[in-house]
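Visitor: The following block contains a protein sequence and its predicted model.
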Amino acid sequence: MSLLQGRTAIITGAAQGIGLSIAEAFTAAGANVVIADIDGARADTAATHLKGTGAGDSAGAACDVSSADDMNALVELAVSRFGGLDVFVNNAGITRDATMRKMSEEMFDQVISVHLRGAWLGTRAAANVMREQPGGGSIVNISSISGKVGLAGQTNYSAAKAGIVGLTKAAAKEVGFANVRVNAIQPGLIRTAMTEALPNDIYESRVKDIPLGRAGEPSEIAQVALFLASDMSSYMTGAVLEVTGGRHT
């Protein structure tokens, strides 16, 4: 498919996991992709891996999403390298799980900084470019089902992911006039290195709560991101799509 033919996308936290799957889907759909990651070497490796796998080109970039300077430089890189910016995916994230009693202020601040501040900085930097383009653009924010239901041991993560929903809806109202769309995805239990590191009993108990009876694959989040990035969702903004296999619906 060529849903993103000739367009340029930035994906943060894309050197592995869900972010890399989104990059693969976008490249296959024709997009030029900038893979941003805190680990610049891994971003470059991922970009090299993508070259030749689809119709689009790719580039890697080191980026701390909590830094406004880094995010602005990331957008400038995409514009200078590929001539514009059509899609921005705020995917970068970390976990610092602990109960409130054991969670330090630093652990709370780190998660809020990467997830919520990072998504705000990315949304702002991307929208500043997209609103000046005739075709506007699409911003996709990766939230989590944790931001809907809250999970014990994740007050920092749940708060950040809930905040991304509010950010998405508010930003959609601010930039819709310029045909800049802002939507969010709330993944459920997705099979990644992080979730597979969970103790087996905890992992299996979470799978039992899923009506479809299995964890999701990163590629299944990537396909929803592709839908939101493309013209297939041209009349959607401020929407939050749950991709959970039915869990917590």
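Guide: Yep, it's here.
Visitor: only C-alpha atoms for contact and neighbour calcs from this point on.
Guide: Fine.
Visitor: Ala36 looks like it's in a strand, true?
Guide: Yes: membership of Ala36 in a strand is supported by DSSP: H, G, I helix; E, B strand; the rest coil.
Visitor: Hmm, Ala14 and it touching each other?
Guide: Yes: here Ala36 reaches Ala14: they are 5.9 Å apart, a contact under Cα atoms under 8 Å.
Visitor: so what's in contact with these two at the same time?
Guide: Among the neighbours of Ala36, those also in contact with Ala14 (Cα atoms under 8 Å, 6 or more residues apart in numbering) are Ala43.
Visitor: all strands of this structure, in order?
Guide: Counting by DSSP state E, one finds strands in the chain at the ranges 8-12, 32-37, 58-62, 87-90, 137-142, 180-187, 240-243.
Visitor: Contacts only, for the residue nearest the centre of the chain.
Guide: The centroid of the chain falls nearest to Asn91 when counting by Cα atoms, centre = their mean (2.4 Å). Asn91 is in contact with Ile11, Thr12, Gly13, Ala14, Ile18, Gly19, Ala119, Asn141, Ile142, counting by Cα under 8 Å, 6+ apart.
Visitor: what's the answer for Thr155, then?
Guide: By Cα under 8 Å, 6+ apart, the neighbours of Thr155 are Thr99, Met100.
Visitor: Distance of it relative to Ala162?
Guide: 10 Å (Cα to Cα, to the nearest Å).
Visitor: Other residues contacting stretch 97-117?
Guide: 65-66, 92-96, 152-157, 159-161, 163-164.
Visitor: Put the buried members of the residues you listed into a PyMOL selection.
Guide: This is how PyMOL selects the buried members of the contacts of stretch 97-117, with burial counted by 16 or more other Cα atoms under 10 Å:
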select buried, resi 65+66+92+93+95+96+153+154+155+156+157+159+160+161+163+164
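Visitor: and the contacts of stretch 97-117, which of them are in helices?
Guide: When DSSP state H is applied, the contacts of stretch 97-117 are split such that Thr155, Asn156, Tyr157, Ala159, Ala160, Lys161, Gly163, Ile164 fall in helices.
Visitor: then this one, side by side with the first:
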Amino acid sequence: MVRKIANYIRNFIRYVKKGGLVEVHVSQISQGSILKDKKVLVTGGSSGFGYAIAEKFLKEGALVIITGRNAEKLKGAESNLKKIDKDRIHSLVWDLNNMEEMPSSFHRALQIYNGIDIFVNNAGVWSAPMYPDYTPDEYDRIMNTNLKGLFFMMQEEGRYMETQGIRGKIINITSICGRIPSFDFYNASKHGADCITMGLARKLASKGIIINGIAPGIALTDINIALKNRYSHDDNEFCAVHPTDRFVRVEEVAELATFFSFGCRQ
């Protein structure tokens, strides 16, 4: 009884301090190695959604490559993932903004496992400035990664799968912001990401290449660290500015990505 009363008091204090209280428990289901020996590339795989997806795919038996721009952060993520299976995870330093290196980096990725069946395009950046303080340089930084980099990465992926006759999967991690009108770099980039995701999906569906997009809401990732510090505390995942009153968990997105990956075949 004393423990129960103490828990009520603690929760009341958390509610008062943050304006709400939400506890989230995500049950990840083992699918019985449904991705066994499937070769997967996850961009932006050193943290957030990308890391969670790489982790889940490894547990389902996939051979995974994670990419990122920060070599130190990427190696740290690879080291942690090796605890699951040291022989099925590799990392590749890759800046998607560099158009000149796109073909060679793509070729290096293919050589690691002698091909790729599933591409998860997760790399993305966020913009902090607000109207009317935008600058052309900040616009280019956001668009070059979230839209231009994604566009040409998808072109490489689609061309590769078509020429090799691979009936594979492409999964783009976009954002709910792509569905919200806003005078904002980030929202505009995600509107574009939704557009090209649906566009290439229509173009390649007849080839047996299935493309899907996942558009999460406000999630517990590095991009939203300021909101997390403002609303969340310990295991309280309340978020006042989200329609569900809570943050999205990266594990939830990883589960959906696994569902979209199932059934790919050559």
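Guide: Sure, I can see it. These numbers were taken from a predicted model, which means no experiment stands behind them.
Visitor: now what about the TM-score between them?
Guide: Remark: TM-score between the superposed chains equals 0.83 [TM-score structural alignment, normalised by the length of structure 1]; 231 aligned residues with a Cα RMSD of 2.6 Å.
Visitor: hang on, the earlier thing: with distance to Val129 of structure 1 and mean neighbour count as extra columns, can I get the strands of structure 1 in TSV?
Guide: Formatted as TSV, the strands of structure 1 follow (distance: least, Cα to Cα, whole Å; neighbours: other Cα atoms under 10 Å):
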stretch	distance to Val129 of structure 1	mean neighbour count
strand 8-12	12	28
strand 32-37	15	29
strand 58-62	19	24
strand 87-90	11	28
strand 137-142	9	29
strand 180-187	10	27
strand 240-243	23	20
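Visitor: Turn these into JSON lines, including distance to Met130 of structure 1.
Guide: Shown next, in JSON lines, are the strands of structure 1 (distance: least, Cα to Cα, whole Å):
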{"stretch": "strand 8-12", "distance to Met130 of structure 1": "11"}
{"stretch": "strand 32-37", "distance to Met130 of structure 1": "16"}
{"stretch": "strand 58-62", "distance to Met130 of structure 1": "20"}
{"stretch": "strand 87-90", "distance to Met130 of structure 1": "9"}
{"stretch": "strand 137-142", "distance to Met130 of structure 1": "5"}
{"stretch": "strand 180-187", "distance to Met130 of structure 1": "6"}
{"stretch": "strand 240-243", "distance to Met130 of structure 1": "21"}
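Visitor: and Arg131 of structure 1, which of those strands is closest to it?
Guide: Closest to Arg131 of structure 1 of the strands of structure 1 is strand 180-187 (Cα to Cα; 6.3 Å).
Visitor: average offset between that closest one and structure 2?
Guide: After superposition onto structure 2, strand 180-187 of structure 1 sits on average 0.9 Å from its aligned residues (mean Cα distance after the TM-score superposition for structure 1).
Visitor: whereabouts in structure 2 does that strand align?
Guide: With TM-score structural alignment applied, strand 180-187 of structure 1 matches the range 209-216 in structure 2.
Visitor: Stretch 97-110 of structure 1 too?
Guide: Residue span in structure 2 matched to stretch 97-110 of structure 1, by TM-score structural alignment: 128-141.
Visitor: just how off-centre is that stretch within its chain?
Guide: 23 Å (Cα atoms, centre = their mean, to the nearest Å).
Visitor: How about stretch 213-233 of structure 2?
Guide: Distance of stretch 213-233 of structure 2 from the chain centroid (Cα atoms, centre = their mean) equals 13 Å.
Visitor: in that stretch, what's buried?
Guide: Applying 16+ other Cα under 10 Å to stretch 213-233 of structure 2 flags 213-221, 223, 227-228, 231-232 as buried.
Visitor: Can you flag which of those residues belong to helices?
Guide: Per DSSP H, helices hold the following members of those: Leu227, Lys228, Tyr231.
Visitor: Same list, the residues you listed, but as JSON lines with distance to Arg88 of structure 2 please.
Guide: Output for those, formatted as JSON lines (distance: Cα to Cα, whole Å):
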{"residue": "Leu227", "distance to Arg88 of structure 2": "35"}
{"residue": "Lys228", "distance to Arg88 of structure 2": "32"}
{"residue": "Tyr231", "distance to Arg88 of structure 2": "37"}
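Visitor: what's near enough to touch Met102 of structure 2?
Guide: Here Met102 of structure 2 is in contact with Leu96, Met153 (Cα under 8 Å, 6+ apart).
Visitor: how about 7 Å then?
Guide: Contact analysis of Met102 of structure 2 by Cα atoms under 7 Å, 6 or more residues apart in numbering lists Leu96.
Visitor: Next one: it from Arg108 of structure 2, what distance?
Guide: Counting by Cα to Cα - Met102 of structure 2 and Arg108 of structure 2 are separated by 10 Å.
Visitor: what are the ranges of the helices in the stretch 1-150 of structure 2?
Guide: Counting by DSSP state H, counting those that start in this stretch, the stretch 1-150 of structure 2 has helices at residues 2-18, 48-59, 71-81, 102-113, 136-143, 150-164.
Visitor: and the aligned residue in structure 1 for Phe49 of structure 2, what does it touch?
Guide: With TM-score structural alignment defining the correspondence, Phe49 of structure 2 maps onto Ile18 in structure 1. Counting by Cα under 7 Å, 6+ apart, Ile18 of structure 1 makes contact with Pro218, Ala222.
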